[in-house]
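Q: no letters, just coordinates:
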């Protein structure tokens, strides 16, 4: 797959909601094609960080760049070059739909919203063939063989194993050939063997050039690590920022975030109150997430420098 990954950098990056800091003081420096792990326990703000770095949530302080696009100014454009795998409450699979229905829907949305004007003017047969080729490419990247499923592509999502559902979510995300793929809760409900297989899958995607951002409870060796846990820092990372906040009235943030290639760096994350769902509250009453409608319409909200509405530009199965 010819995909040029996105470089990811951040400095003093933070997001605060009415209940306190979800994360604060994050520093990142990752090259294109990196495998970046956001490590921490549930409710440590890791999902909020995932959504903020993909342009789905608006940060409260600091800045970040994804593929050279500065956040929060270029949130809408960042959404166009990034894609979400499974994120609870944001891009979940519909258990009532089959694998084929999910793939067909994503191909239709891809043709309608992501195609260039020149592509839209091509004959219908050519557009269908191109969409099919893209879906097959994404399935190969995700390592999902639909013929091996219990009912082939007519298998319902509710009948998929956890690892199969993960592969399907990743395949749907990769149909857009994103420069950055974000995956939440990679180790949720997986056995040790399945967890190792999932990480091998993500390493393979990163090796092909796509930058991969993953939220997990424990990351393996050899990744760019961002820790949102409560463990003390053991080493100095490439960037670091003190996040102590004794003025916050509720759930003040403590500790600091550090990032470094490999597992040498540990860092203490902001113990904020952001949850691991995509519906975390954001500052100043802005709405950060909207669920898909029954008609599955996509809204691509344009953000201005003044910080207009930063709602999700996803279908609910982004």
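A: Ah, there it is. These figures come from a predicted structure and were not determined experimentally. Residues are numbered from 1 along each chain as shown.
Q: C-alpha from now on. contacts and neighbour counts both.
A: Will do.
Q: which positions within stretch 48-61 qualify as buried?
A: Residues of stretch 48-61 classed as buried by neighbour count (16 or more other CA atoms under 10 Å): 48-60.
Q: tell me the contacts of the closest residue to residue 156 other than its chain neighbours?
A: Counting by CA to CA, 6 or more residues apart in numbering, residue 156 lies nearest to residue 98, which is 4.0 Å off, once chain neighbours are set aside. Residue 98 makes contacts with 153-157, as judged by CA atoms under 8 Å, 6 or more residues apart in numbering.
Q: alright, now check it against this:
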């Protein structure tokens, strides 16, 4: 591959008005492929809605934006195909009763059925398909920095028994199984200590370093990120609830 895997992100006077008023408006951005982008703002300032709009999951109502040259909202479906989400409440929630391995197998099955060319895949021997699936899972786990060997019961560890950073890493691994060119991660500093936040930012830097464009929602951005600020003139509301309501029944995760 000659160039970065990631996608450039641009926006000018980008805005979204929902039933409760403006989720965000007047947003501008200009990020190169493979950038680490931080959507910075207080809770309730439209951060999650902006993340979902930039990944093609919510329809903006004013301004211009493009992801990898795909204009929003006209090319929302195309943007969804090349992006993935992690750690978004109400959208990518992990089932606490399932194990890490069950989550990975379920997501790998979904990718096999809906994430690629099904007819061409069916022509390959089953053993070859399984080896490829295992490689994709291993690559996703490595990218997310999740070592199954250090978990209490390995792949049989239930999600309810994971530490917060481990659960975040699992959510990232599930998103990475689709080999996205744009990865959106919500609320990365939720209930994390300073050391844990630094650990997560290092992980996201490493993902961006491989070429994937990363968009991460946070309350305080690191200095080396491309910052998109929210919370200037927006109406205060339950950002996560509005995002989940807008996506209910669409399957656009």
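A: Great, that's in hand. Just so we're clear, the structure is a prediction, and the values are computed from it rather than from any experiment.
Q: quick one on the thing from earlier: let me have the buried residues of stretch 48-61 of structure 1 in a markdown table, adding secondary structure and distance to residue 13 of structure 1 as columns.
A: Listed next are the buried residues of stretch 48-61 of structure 1 as a markdown table, based on DSSP: H, G, I helix; E, B strand; the rest coil; distance: CA to CA, whole Å:
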| residue | secondary structure | distance to residue 13 of structure 1 |
| --- | --- | --- |
| 48 | helix | 12 |
| 49 | helix | 9 |
| 50 | helix | 12 |
| 51 | helix | 13 |
| 52 | helix | 9 |
| 53 | helix | 10 |
| 54 | coil | 13 |
| 55 | coil | 13 |
| 56 | coil | 15 |
| 57 | coil | 12 |
| 58 | coil | 11 |
| 59 | coil | 7 |
| 60 | coil | 8 |
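Q: what helix or strand is residue 171 of structure 2 on?
A: Element membership for residue 171 of structure 2 (DSSP states H and E) is helix 164-176.
Q: counterpart of residue 159 of structure 1 in structure 2?
A: Under the alignment (TM-score structural alignment), residue 159 of structure 1 maps onto residue 161 of structure 2.
Q: residue contacts, its match?
A: With contact set as CA under 8 Å, 6+ apart, residue 161 of structure 2 has no partners.
Q: what's the match for residue 145 of structure 2 in structure 1?
A: In the superposition onto structure 1, residue 145 of structure 2 corresponds to residue 143 when matched by TM-score structural alignment.
Q: just residue 228 of structure 2 next, same as before
A: Mapped onto structure 1 by TM-score structural alignment, residue 228 of structure 2 lines up with residue 226.
Q: can you get me a residue count around its match?
A: Using other CA atoms under 10 Å, residue 226 of structure 1 has 31 other residues around it.
Q: how about the secondary structure of it?
A: Per DSSP: H, G, I helix; E, B strand; the rest coil, the secondary structure class of residue 226 of structure 1 is strand.
Q: how close does the residue lying closest to it once chain neighbours are set aside sit to residue 186 of structure 1?
A: Distance criterion CA to CA, 6+ apart; nearest residue to residue 226 of structure 1, sequence neighbours excluded, is residue 38 at 4.7 Å. The gap separating residue 38 of structure 1 from residue 186 of structure 1 is 10 Å, by CA to CA, to the nearest Å.
Q: compared with structure 2, how much does the longest helix seen in structure 1 deviate?
A: Counting residues, the longest helix found in structure 1 (DSSP state H) is helix 124-142. Average distance, helix 124-142 of structure 1 versus aligned residues of structure 2 after superposition (mean CA distance after the TM-score superposition for structure 1): 0.7 Å.
Q: which residues of structure 2 does stretch 192-202 of structure 1 align to?
A: Stretch 192-202 of structure 1 covers residues 194-204 of structure 2 once aligned (TM-score structural alignment).
Q: what distance separates that stretch from the centre of its chain?
A: Here the centre of mass of C-alpha atoms in stretch 194-204 of structure 2, compared against the chain's by CA atoms, centre = their mean, to the nearest Å, lies 16 Å away.
Q: that stretch against structure 1, how far on average?
A: Using mean CA distance after the TM-score superposition for structure 1, stretch 194-204 of structure 2 ends up 0.4 Å from its aligned counterpart in structure 1, as a mean over the superposed pairs.
Q: who has more neighbours out of residue 38 and residue 186 of structure 1?
A: Residue environment comparison for residue 38 of structure 1 versus residue 186 gives the larger neighbour count to residue 38, 27 against 23, counting by other CA under 10 Å.
Q: tell me the secondary structure at the more buried one.
A: For residue 38 of structure 1, the assignment made with three-state DSSP gives strand.
Q: residue boundaries of the strands in the stretch 101-250 of structure 1?
A: Ranges of strands in the stretch 101-250 of structure 1, per DSSP state E, counting those that start in this stretch, are 180-183, 211-216, 224-227, 239-242.
Q: can you tell me which residues contact the residue nearest the centre of structure 1?
A: For structure 1, the residue lying nearest the average C-alpha position, counting by CA atoms, centre = their mean, turns out to be residue 182 (2.4 Å). Under the criterion of CA under 8 Å, 6+ apart, the contact partners of residue 182 of structure 1 comprise 50, 54, 82-85, 212-214.
Q: structure 2: which residue goes with that one?
A: If you follow residue 182 of structure 1 across to structure 2 using TM-score structural alignment, you land on residue 184.
Q: one step back: state the distance from the residue nearest to residue 226 of structure 1 to residue 112 of structure 1.
A: Applying CA to CA, the value for residue 38 of structure 1 to residue 112 of structure 1 is 33 Å.
Q: for the stretch 1-150 of structure 1, which segments are assigned as helices?
A: Assignment of helices within the stretch 1-150 of structure 1 using DSSP state H, counting those that start in this stretch yields the ranges 46-53, 75-81, 99-109, 117-120, 124-142.
Q: neighbours of residue 67 of structure 1, how many?
A: Counted with other CA under 10 Å, residue 67 of structure 1 comes out at 19.
Q: gap between the residue lying closest to it once chain neighbours are set aside and residue 227 of structure 1?
A: Distances taken as CA to CA, 6+ apart put residue 6 closest to residue 67 of structure 1, at 4.3 Å, once the chain neighbours are dropped. Distance from residue 6 of structure 1 to residue 227 of structure 1, counting by CA to CA: 21 Å.
Q: go on, residue 187 of structure 1?
A: Plainly put, residue 187 of structure 1 is 15 Å away from residue 227 of structure 1 if you go by CA to CA.
Q: in terms of neighbours, single out the busier of the two.
A: residue 227 (31 against 20).
Q: how about the more buried one, nearest residue that isn't a chain neighbour?
A: Closest residue to residue 227 of structure 1 in three dimensions, ignoring its sequence neighbours and counting by CA to CA, 6+ apart: residue 39, at 4.5 Å.
Q: no further queries at this time; thank you.
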